[in-house]
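1. Need a 3D model of the following:
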Amino acid sequence: MGREQLLREFQRVRAFTEKLCQPLAVDDYQIQSIVQTSPPKWHLAHVSWFFETFILEHFKPDHAPFHASFDYLFNSYYYTHGKMQPRPERGLLSRPTVEHVMAYRAYIDEQIRKLINQVDEKAWPSLSNRMVLGLNHEQQHQELLLMDIKHNFFINPLRPAYRDTLVIPAGATSPMHWFECEGGLYSIGHQGEGFSFDNETPRHSVLLYDHRLADRLITNGEYLEFITDGGYTNPALWLADGWALLQTQQWRHPLYWEQQDSEWRQFTLSGLQPLNHAEPVCHISYFEADAYARWVGKRLPKEEELEVALEEQKMIGNFTNTDLFHPVPAKKDGQWFGDLWAWTCSPYIAYPGFKPLAGRMGEYNGKFMSSQMVLKGGSCVTPKGHTRASYRNFFYPNERWMFSGLRLAEDVA
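-> The predicted structure follows:
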């Protein structure tokens, strides 16, 4: 990527992050509803810290930090770099103010622009690679921003809307069809010249058996049948950890659902709305997805099965560019990318021969390869162009504040 192109992409990505925050009141920037979320103000500063720490300080030895304490406040989990504000306490920081954080962003933007224009040709390939990583990192936080804002607003009894101008998707969903997949030796993992995270590599061979994949996600209406049939009260359907979680948390439906006068409603980024039975069911944990699959006599897809299928699909779907920030009913050509991250039954572990990035950035992905599950396909709050067939998202099986959904699979005898 050339200098001018990289600079334009940097400006585009940075501007979109700030655009996502425009509907917020100044008070909204401070809230951290649960340990998993972060205040919007923290996201805005952290992605700037990433550019400052891993790019400016590396390529510009005389770089003057914007503020000496920001290295502690906005480091996320890079322990090999230094100490940090405890994650559960990010919402306790009334200072720096939003205005101060925006000044920090402007300072980093200007320093990055100068660096792109001035770095010598010998250092350019290395700088370009790190910049692309930084941009993809910021795009991940764009999705996290919308996830966290939604939960922050949900815990407010007023149920405020992030944007009351968002269009509410309507229409019916297409009938489910089954995508036939022949067994054999396949390859998965990133290939080609485009960007990928280290956890998508190396490309390697996997053995698949004959199976089928549903061509769309499970809908609210279909999931409601599971609830009505006593799915949340039948221990035979649940993994042991999932059943224990149900007893302690008293879950009886997906996150953001609530029943009012026998009518189901769902909290969205446009506020509380009637539940559309044709939309994909959203904000479910791995345990809920697995229990539903057992209830219908199917299973969740394996990571390698879904990746092989995604490689055959066009990269089209409902991403942030649609400006809906909510999943939509499936169309007749299926539902593969966008809308919701689909749970797989595969643990998030290293590929054979995996090597993390060198140095401090090696903490980016590899150290999380424990006790989490893989999701694939992207969501309605994923920036367009950010995901791909080999992309490996990962969350703990009990988490559900992300835009997660459910696709079925079955073995072919």
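2. only C-alpha atoms for contact and neighbour calcs from this point on.
-> Will do.
3. List the buried residues of the longest helix along the chain.
-> The helix of greatest length in the chain, counted in residues with DSSP state H as the criterion, is given as helix 124-154. By neighbour count with 16 or more other C-alpha atoms under 10 Å, helix 124-154 contains the buried residues 124, 127-128, 131-154.
4. again, but for stretch 81-90
-> Along stretch 81-90, these residues count as buried under the neighbour rule (16+ other C-alpha under 10 Å): 84, 85, 87, 90.
5. Same question for stretch 195-207.
-> Judged by neighbour count (16+ other C-alpha under 10 Å), stretch 195-207 contains these buried residues: 196, 197, 198, 199, 200, 201, 202, 203.
6. Confirm that the first one sits in a helix.
-> What that stands for is residue 196. No: under DSSP: H, G, I helix; E, B strand; the rest coil, residue 196 sits outside any helix and is assigned coil.
7. Surely it touches residue 203?
-> No: judged on C-alpha atoms under 8 Å, residue 196 makes no contact with residue 203 at a distance of 11.4 Å.
8. Mutual contacts of the two, please.
-> Shared between the contact lists of residue 196 and residue 203 (criterion: C-alpha atoms under 8 Å, 6 or more residues apart in numbering) are residues residue 190.
9. contacting residues for the closest residue to residue 91 other than its chain neighbours?
-> With C-alpha to C-alpha, 6 or more residues apart in numbering as the criterion, residue 91 has its nearest non-adjacent residue at 4.9 Å, and that residue is residue 32. With contact set as C-alpha under 8 Å, 6+ apart, residue 32 has these partners: 38, 39, 90, 91, 148, 152.
10. Following up with a second sequence; could you model it the same way so I can compare the two?
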Amino acid sequence: MVGQNILSREKVLLENYTKIRNRSVEICKPLAIEDYVVQPVVDVSPPKWHLGHTTWFFETFILIPNFEGYEVFDPQYNFVFNSYYETIGARVIRTDRGNLSRPSVSDIYRYREYVDKQMNNFLATHHLSEDLSKLFELGLNHEQQHQELLLTDIKFILGHNPLFPAYDEHSDIEETGIRKSRMISFPEEVYEIGFKGEGFCFDNELNRHKVYLNDFEISSGLVNNAEYLEFIEDGGYSDFRYWHAEGWEWVKENQAKAPLYWHFVDGTWMQYTLKGLIKVNPEEAVTHINFYEASAFASWKGMRLPTEAEWEVASEHFDWGKRWEWTGSAYLPYPGFKKVAGAVGEYNGKFMVNQMVLRGASIATPEGHSRNTYRNFFHARLQWQFTGIRLAR
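-> Predicted structure coming up:
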């Protein structure tokens, strides 16, 4: 049979495809059926939408244009599951994703099974060109990005339920361990940053280029809850001197007093985690803080956030990967960056405005999806990702 003679590259791609696709389903296993459709705020998408959208990506970009005779599962799904690709056509606006009681959760799981079967057939009968292999890898990494979003969105959904239900009472995913911190020094020099070598990277990690850096110091460890609590107790949220003007407006508008998911209950700081509401552990790395908060804390400490170039240059000298770390760098293109033609060109380039760069990875980042050149990016106000603080001076 043809399927028994899959070329080695296609076999590896199929193994990776199956593993990654199964992981998305595993993340959703602890959910009740009611959890799948909730959308508390515009930045959070319902879990079932993530499951549908990642499936739509493979159907739209791999199967429809490349698998002769492929029959679309449901022509209406392009409107439902297109996220932001103007090239592909009209779509449900982001704020309305939580209004989609249909397609049902069972419909979406049938959709995944259908596309997965067709992808298996496609890989068993086709030799992928270099360009198509790259697109396939992008699809896998795209699904891994949504796996992280699944966890953070699920936490936001459950963490804003007044009952504070646990996602998994036995979860240890948010534990970061205890590490002593010291300042690491780097000399004034011309360095190189950006992706190099073989393997996958996103287009915004290219091209590798030189940067001039003054001498700087960067912390070997992340700011922990005890340190951040000192900032709170010292009136950090009530002193405008530490905040950007825009950040201070955010504090006042939201009456902000602590990181997202922190609650002051009967004289004790409690924190909602994936295993429910627990007492804040002073030794864990602080998380769910936005750029405004990270910058204000750094100012309060008489320090600053590292630039993304400083972070990348120093990253081999400290442990990273437990929190997405805010930098002081705006999300802008590297020298020589070019958007490719078509819908794939919309993936990163069109977001290079009004966002800040985060480096590293988080405890929600899937295995094999992190590297020290990865450029994550979010608006300065957003807290719902597993974000943290590393100081520099």
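11. How close are the two chains, by TM-score?
-> Once superposed, chain against chain, the TM-score is 0.96 (TM-score structural alignment, normalised by the length of the second structure); 386 aligned residues with a C-alpha RMSD of 1.3 Å.
12. Would it be right to say that residue 57 of the first structure lies in a strand?
-> No: inclusion of residue 57 of the first structure in a strand is not indicated when three-state DSSP is applied; the result is helix.
13. Report the spatially nearest residue to the alignment partner in the second structure of residue 285 of the first structure, omitting neighbours in sequence.
-> By TM-score structural alignment, residue 285 of the first structure lines up with residue 290 in the second structure. The spatially closest residue to residue 290 of the second structure, leaving aside those adjacent along the chain, is residue 383, at 4.7 Å (C-alpha to C-alpha, 6+ apart).
14. The one you found touches residue 260, doesn't it?
-> Yes: at 6.5 Å, residue 383 of the second structure and residue 260 qualify as touching, with contact defined as C-alpha under 8 Å.
15. so what's residue 293 of the first structure closest to, chain neighbours aside?
-> With C-alpha to C-alpha, 6+ apart as the criterion, residue 293 of the first structure has its nearest non-adjacent residue at 4.9 Å, and that residue is residue 299.
16. and the one you found, how many residues sit next to it?
-> The number of residues packed around residue 299 of the first structure, counting by other C-alpha atoms under 10 Å, is 21.
17. Which residue of the second structure sits opposite it in the alignment?
-> Using TM-score structural alignment as the criterion, residue 299 of the first structure maps onto residue 304 of the second structure.
18. Confirm for me that its match is in contact with residue 391.
-> Yes: contact status for residue 304 of the second structure versus residue 391: in contact at 5.9 Å, counting by C-alpha under 8 Å.
19. got any residues that touch both of the two?
-> For the pair residue 304 of the second structure and residue 391, residues contacting each of them under the criterion C-alpha under 8 Å, 6+ apart are residue 298.
20. Near the aligned partner of residue 265 of the second structure in the first structure, how many other residues are there?
-> In the first structure, the residue matched to residue 265 of the second structure (TM-score structural alignment) is residue 260. Counted with other C-alpha under 10 Å, the burial measure for residue 260 of the first structure works out to 9 neighbours.
21. now the helices for the second structure?
-> Defined through DSSP H, the helices belonging to the second structure, from first to last, are 8-28, 47-58, 64-66, 77-81, 105-125, 130-159, 225-233, 245-254, 291-300, 308-314.
22. In CSV: the ones you listed, plus distance to residue 282 of the second structure.
-> Conversion of these to CSV gives the following (distance: least, C-alpha to C-alpha, whole Å):
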stretch, distance to residue 282 of the second structure
helix 8-28, 28
helix 47-58, 31
helix 64-66, 52
helix 77-81, 41
helix 105-125, 39
helix 130-159, 20
helix 225-233, 4
helix 245-254, 23
helix 291-300, 16
helix 308-314, 25
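23. And residue 354 of the first structure, how close does it get to residue 130 of the first structure?
-> Distance from residue 354 of the first structure to residue 130 of the first structure, counting by C-alpha to C-alpha, to the nearest Å: 19 Å.
24. Tell me which residue of the second structure lines up with residue 94 of the first structure.
-> Using TM-score structural alignment, residue 94 of the first structure sits opposite residue 101 in the second structure.
25. Likewise for residue 241 of the first structure?
-> Residue 241 of the first structure is assigned residue 246 in the second structure as its aligned equivalent, the criterion being TM-score structural alignment.
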